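**Student:** Predicted model and sequence below, questions to follow.
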Amino acid sequence: MANAYMIGNQAIVQRCLTAKNEWHAKASMIFGSALKMAIPILVLFPGLMAIVVHPGLLDGDQALPMMIKTILPPGLVGLMFAAFFAGLMSSVDSLLNSTATLFTKDIYEPYIKKNADDKHYLKVGKITTLVLLIIGVITSPISSDFPGIYVAIQTFMSFFQGPLFAILLLGIFWKRTTQWGGLSALIIGIGSAVYLNVFKDIYFTIEDPFLYISWWSFLVGFIVNVTVSFMTKSHTEDQLKGLVFSSKLFAKNKT
C-alpha cells in the first residue's frame, strides 16, 4: 500500500509538479521513496530504547518525548522539538493546500462558478483552507478513541489507500477504465473499508488490522472498477492519448 501513498497523495504529487522537468519529477519520487524506506527504522529504535530506559512507560506515544528529554542536552531538546513542529507544519500546510486546490479546481470551478478570474478562485481557496482548519479542530478529539496517534493515522489512511490505489492502477494501465468505474470503486471501496474497521473483531484476529483493511478494500475497489467500467461507455483513443501507459508511449519517451 506504500505505492498508494507515494503516487496517490496529492500533497506529494503537487510537489512533483513544481519540478524543473519530467526527469527531475521522476527522480524526486524515486529518491523520496528510498528515504521513506528508512522511516520504519527511525520509528522502531526510539521505541526499543524506551523499553529499556523507561520500562514502566504505558503510553507508547510518550516514548519519543521521554527519550528526547532523557538523552539529549537542553539545547538539543529545543532544537529537536522545533524540527518536529516544523515537519508537522509542513505536512499540515501541504495537506491543506492540496485539498483546497482539489476543491477549487475540480469541483468549484467546473460545476459551481465557471470563467471567474484568478482572484475569485484564490479567495475560494483561502476560505476552503479556513473551513478545513475548523473541521480539523472540531474532529480532533476523535483521535482519543484510538490507542495511539500512529494507530489513528493508519486507520484513517486504510479507508482510502486501497480504493485509491485500485483506481490509479487501472487508470494508468487499462484503457477500458471509465470515470464511473473509478467513482464507484472509490465510494464502495471506502464503504467496505469502514465496514471492515467497524466489525474488525469479527473478521480479523489482530488488534489493529489496518493493512489487511487496505488490502481488502483495494480488492473490492479493483473488482468494482472493472465491473462498472465494462457496463459504461469507454473513452476514445483521442481522449486517452498520453494518459494511459502503452508500449508505444514507452518507446516514444525512451527515444
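**Tutor:** Cool, got the structure.

**Student:** use CA for all of it now, contacts and neighbours both
**Tutor:** Will do.

**Student:** where do the strands sit along the protein?
**Tutor:** Using DSSP state E, no strands are found in the chain.

**Student:** Now do the helices in it.
**Tutor:** 2-8, 10-17, 22-36, 39-53, 63-71, 74-103, 118-139, 149-173, 179-198, 200-203, 210-231, 237-240, 247-254 (DSSP state H).

**Student:** quick one: terminal-to-terminal distance for stretch 170-179?
**Tutor:** End-to-end distance of stretch 170-179: 11 Å, with Cα to Cα, to the nearest Å as the criterion.

**Student:** Save the helices of the chain as TSV, and put in mean neighbour count and distance to E109 too.
**Tutor:** TSV is the format used below for the helices of the chain (neighbours: other Cα atoms under 10 Å; distance: least, Cα to Cα, whole Å):
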stretch	mean neighbour count	distance to E109
helix 2-8	16	22
helix 10-17	16	18
helix 22-36	13	27
helix 39-53	13	38
helix 63-71	15	44
helix 74-103	14	8
helix 118-139	14	8
helix 149-173	20	23
helix 179-198	21	19
helix 200-203	13	40
helix 210-231	22	26
helix 237-240	10	21
helix 247-254	9	31
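
**Student:** want to throw the ones you listed into a markdown table with distance to I112?
**Tutor:** A markdown table is the format used below for the helices of the chain (distance: least, Cα to Cα, whole Å):
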| stretch | distance to I112 |
| --- | --- |
| helix 2-8 | 25 |
| helix 10-17 | 22 |
| helix 22-36 | 32 |
| helix 39-53 | 42 |
| helix 63-71 | 46 |
| helix 74-103 | 11 |
| helix 118-139 | 11 |
| helix 149-173 | 25 |
| helix 179-198 | 20 |
| helix 200-203 | 39 |
| helix 210-231 | 27 |
| helix 237-240 | 24 |
| helix 247-254 | 36 |
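
**Student:** if we look at stretch 166-176, which residues are touching it?
**Tutor:** Stretch 166-176 has contacts (Cα atoms under 8 Å, 6 or more residues apart in numbering) with 8, 177, 182, 185-186, 218-219, 221-222, 225, 229-230, 234-235, 240, 243-246.

**Student:** adding another structure so you can compare the two:
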Amino acid sequence: MAPVQTSVAAAASAAHAAPHALIHLAPIDIAILAVYLVFVIAIGYITGKGHQTSEDFFLSGRSIPAWITGLAFISANLGALEVMGMATSGYQYGMMTANYYWVGAIPAMVFMGVAMMPFFYGSKVRSVPEFLKKRYNEGARFINAITFAVFTPAISGISMYAMAVVLQDFLGWHFWPSVVVSGLVVLVYTFLGGLTASIYNEVLQFFLIVLGVAPLTIIGLIANHAKAVKHAAAGMHESWLMAATAGWGDFKHWLDTHQVSQGKAMLPGNMWLHTWMGTGHAAGNTLQITWPGVVLGLGFVLSFSYWCTNFLVVQRALAAKDMNSAQRTPLLAAFPKMLFPFIVILPGILAIPLLPHLVTGGTVVHGKIVSDTHTVNNVMPLMMGTYYPAGLLGLGLTALMASFMSGMAGNVTAFNTVVTYDLYGSLINPNASDKHYLWFGRFMTVLGVAISVGFAFWVRGANSIMGYTQTIFGVVNAPLIAVFLLGMFWPRTTPWGGFIGLLVGTGTSVTLWILCMKGHPMAHFYKHGTTSAFWNALWSFCAGASSTVLVSLFTRRQPVEQLTGLVYQVTPRGEASATLAWYRKPLVLGILALLATLILNLLFW
C-alpha cells in the first residue's frame, strides 16, 4: 500500500535536524491539545474500572454496541500513515488514490460483514490466529501469530515516528520527548482500560478528524476561489457554501488549463480528478498502474487480506455485543469510509495550486512558502498552518495527534491479545488462571509500547520507511486471505493444506519483496513501487492458494462434524437478523454500500 506510506518515507533526515517551530500555537490551541490528553487518560481510567476478566480486557467483554464498534473499526485504520499519507498521495497522484477506499476497502468490508463475521463471531474465537487453530492446526496458528506479533509493534513504531517528526518540524518539539511522552500516554490508557479504552478513544479520534480535518477541504476550496478571482478577500461577501462551490469550479478549471509536475514529467492537470482514467496502460495515469493490478492486486488480495483477516480491525467486531452487531460493524463503517477521500485526499489535491512549490520543498512563514525545508510529505500540516486560524489550528493538530496515538493503541491492544492467547497461553502456559492471563496481558501492553518506542528510534535512521511498511503488509496479510477463503468455503481444505499454504504464501511474499529491494527484473512488471506491491500481493496469494489446494488433495480431510461453524457448506444458516428491520439487515446494508461506492466511482471515473 505504497501511497499510504509516502508521508513519512522522506522524513528521516528531518528527524535529525535541530527543532525550529514553523507554527506557533495560540493559548487556545495548546488548551485544546491539553484537554485531549487529559480526556484520553480519563477514558482509560473510567473504562478500566469494570475489568474483572481477561475477556473484559482483551475483547471488552463482547458488550459494545454496533455504532461504537463500527466507528472504531474505521478509526483503527486512520493512523498516521493514512491521514498524513493520503493527503500526500492526493498531491502526488490525485483521485487515483481514492481507489484505496472505493476499490481497496468497501467491497472487502461488505464481504467481511456479510460472509465472514458469522464464522469469526459464531465460533467464539478470541483472535484471528485462534480461528486458524480451530480450522487447521496449531502450526497455522503459530505462523500467523508470530508474524503478527513481530510486525505489529513495527507499524506502531512507524506511526510514533511520523508523529514525532510532525511535532518536531511544525512545533519545534524535540524528537525523543515527543516519542516517549506520547508512548506513555498510550501506555497509561491502554494499561488501565484495555480494548475498551482503545475503542472509545478511536471513536473520539473519528470525531476529531471530522471536526479538525474536514474544514481543510472547505477552506481549500474557498482559497482556490480567492486565487481564481485574484482577491484575498473573496468569499467575504458570499456565504461559505457559495464560495466553496465556486471554488470547486475554479479548481477544476485550473486543472483543465494547467499541467502538473510529477517527478520529471509534466502531466495534464485533469488527470488528478479521475480514478480510472488511463489505467489501460501504466504510462497513462498518475499511479503508473493498470486496471488489472488495481482490481486484482489492490481490490482483491490486499484489500480482502487486510479488512477480512487483520486482527487489528477484526478485534473491534469481536467486541460487539451480539452477532447482529458484529456483522453490522464493518458495514456501518463502510459508509463514512467511502467519504473519507474528500476529507484526507482532496485537501492534498487542492494544495497543488495553493502550495505549488512543495515538489521541491517549502516552509510556511506568514502564509507563504519561502524556503526549501519541507516537502509534499507534510502537505496536510502545511495547509493547516497556512489557512487555519487559532483554535481551528489546535483542533486540526489535535486530530493529527489523535490519529497517531489511536493507531498506536490499536496495534498495542491487538499485539497483547495475540501474544497472550496465541503464543503464551497456547504454547508456554496453557493452564494458567484467568487472572494470570489478565496480568500477563497488561505486562504485554507495557512491552508492546516499549518495542514500539524502540522501533520509532530505530527507523529514525532509515532511508525508506515505505520499504518496511510494504514488507509488513505483504508478509502478514496477503498470503493469509487465500488460506482463509479456502478454509471457510471449501470443506476439502485440510489442516496440512492450510499450514503449507500459509508457509508458502508467506515465503513467496518475503522473497518477492527482497527481489524488489534488490531491483531484480523478475520481481515486478513496472518500476513504480505501488504497482509492484499490488502484483507481488497477487503472486503471494496465488502461491498460497495453489499450495493449499495441492496439499489438501493429497492429505486427509477433517470429519464434517469438526467443520460445523467454521465452513460455509456445513454450517446451519442462522436467523440472527430475522427480527431486524429490513434496512438494518446486513445484506441490505452491504448492497447499499456497494451501490453508493459504484456511484462514486462513476462520478470520478
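**Tutor:** Good, I have the coordinates. Please read these numbers as outputs of a predicted model, since none were measured by experiment.

**Student:** Any idea what the TM-score is?
**Tutor:** The TM-score (TM-score structural alignment, normalised by the length of structure 1) is 0.87; 253 aligned residues with a Cα RMSD of 2.5 Å.

**Student:** and the residue lying closest to N3 of structure 1 once chain neighbours are set aside, what does it touch?
**Tutor:** Once flanking residues are discounted, N3 of structure 1 sits nearest to F165: 7.4 Å by Cα to Cα, 6 or more residues apart in numbering. For F165 of structure 1, the contact set (Cα under 8 Å, 6+ apart) comprises M1, N3, A4, G8, F218.

**Student:** Kindly report the same for Q14 of structure 1.
**Tutor:** Counting by Cα under 8 Å, 6+ apart, Q14 of structure 1 touches S98.

**Student:** Need the counterpart of it in structure 2.
**Tutor:** Mapped onto structure 2 by TM-score structural alignment, Q14 of structure 1 lines up with Q315.

**Student:** Nearest to P110 of structure 1, out of the helices of structure 1?
**Tutor:** With Cα to Cα, the closest approach to P110 of structure 1 among these belongs to helix 74-103: 10.2 Å.

**Student:** moving C-terminal of the lengthiest helix in structure 2, what's the next helix or strand?
**Tutor:** If you go by DSSP H, structure 2 has its longest helix at helix 175-228. Sequence-wise, the next helix or strand downstream of helix 175-228 of structure 2 (DSSP states H and E) is helix 240-257.

**Student:** ok, back up a step: so where is the longest helix of structure 2 in structure 1?
**Tutor:** Alignment note (TM-score structural alignment): helix 175-228 of structure 2 is unmatched in structure 1.

**Student:** go on, stretch 411-426 of structure 2?
**Tutor:** The aligned range for stretch 411-426 of structure 2 is 95-110, by TM-score structural alignment.

**Student:** how long is the matching stretch end to end?
**Tutor:** First-to-last residue span, stretch 95-110 of structure 1, Cα to Cα: 22 Å.

**Student:** got the contact list for that stretch?
**Tutor:** Outside stretch 95-110 of structure 1, the residues within contact range by Cα under 8 Å, 6+ apart are 10-11, 14, 115-116, 121, 124-126, 128-129, 132-133.

**Student:** what's the most distant pair in those residues?
**Tutor:** Maximum pairwise distance among the contacts of stretch 95-110 of structure 1 (Cα to Cα): 27.5 Å, between N115 and L133.

**Student:** Show me what K527 of structure 2 aligns to in structure 1.
**Tutor:** So, by TM-score structural alignment, K527 of structure 2 is matched to I206.

**Student:** Between the helices of structure 1, which one is closest to Y111 of structure 1.
**Tutor:** The closest of these to Y111 of structure 1 is helix 74-103. By Cα to Cα, the value is 10.6 Å.

**Student:** which residue sits closest to F457 of structure 2, ignoring its sequence neighbours?
**Tutor:** Y161 (7.3 Å).

**Student:** ok, the one you found - how many residues close by?
**Tutor:** Neighbour count for Y161 of structure 2, taken as other Cα atoms under 10 Å: 30.

**Student:** quick one: which helix or strand includes it?
**Tutor:** Assigned by DSSP H and E, Y161 of structure 2 belongs to helix 138-171.

**Student:** Give the buried residues for that helix.
**Tutor:** Across helix 138-171 of structure 2, burial judged by 16 or more other Cα atoms under 10 Å covers 138-146, 148-149, 151-171.

**Student:** Look at A197 of structure 2 and say how many residues are nearby.
**Tutor:** When neighbours are counted by other Cα under 10 Å, A197 of structure 2 registers 29.

**Student:** do you know how far it is from L600 of structure 2?
**Tutor:** In this structure, A197 of structure 2 and L600 of structure 2 are 34 Å apart, going by Cα to Cα.

**Student:** F173 of structure 1 -> structure 2?
**Tutor:** Using TM-score structural alignment to pair residues, one finds that F173 of structure 1 aligns to F489 in structure 2.

**Student:** And its match, how close does it get to A317 of structure 2?
**Tutor:** Distance check for F489 of structure 2 against A317 of structure 2: by Cα to Cα, it reads 21 Å.

**Student:** what's the answer for L241 of structure 2, then?
**Tutor:** In terms of Cα to Cα, L241 of structure 2 sits 37 Å off from A317 of structure 2.

**Student:** any idea how far the residue nearest to A50 of structure 1 when sequence neighbours are not counted lies from A86 of structure 1?
**Tutor:** Sequence neighbours aside, A63 is the residue nearest to A50 of structure 1 in space, at 5.7 Å (criterion: Cα to Cα, 6+ apart). From A63 of structure 1 over to A86 of structure 1 the distance is 20 Å, taken as Cα to Cα.

**Student:** same thing with E109 of structure 1?
**Tutor:** With distances taken as Cα to Cα, E109 of structure 1 is found 32 Å from A86 of structure 1.

**Student:** Cool, thanks, talk later.
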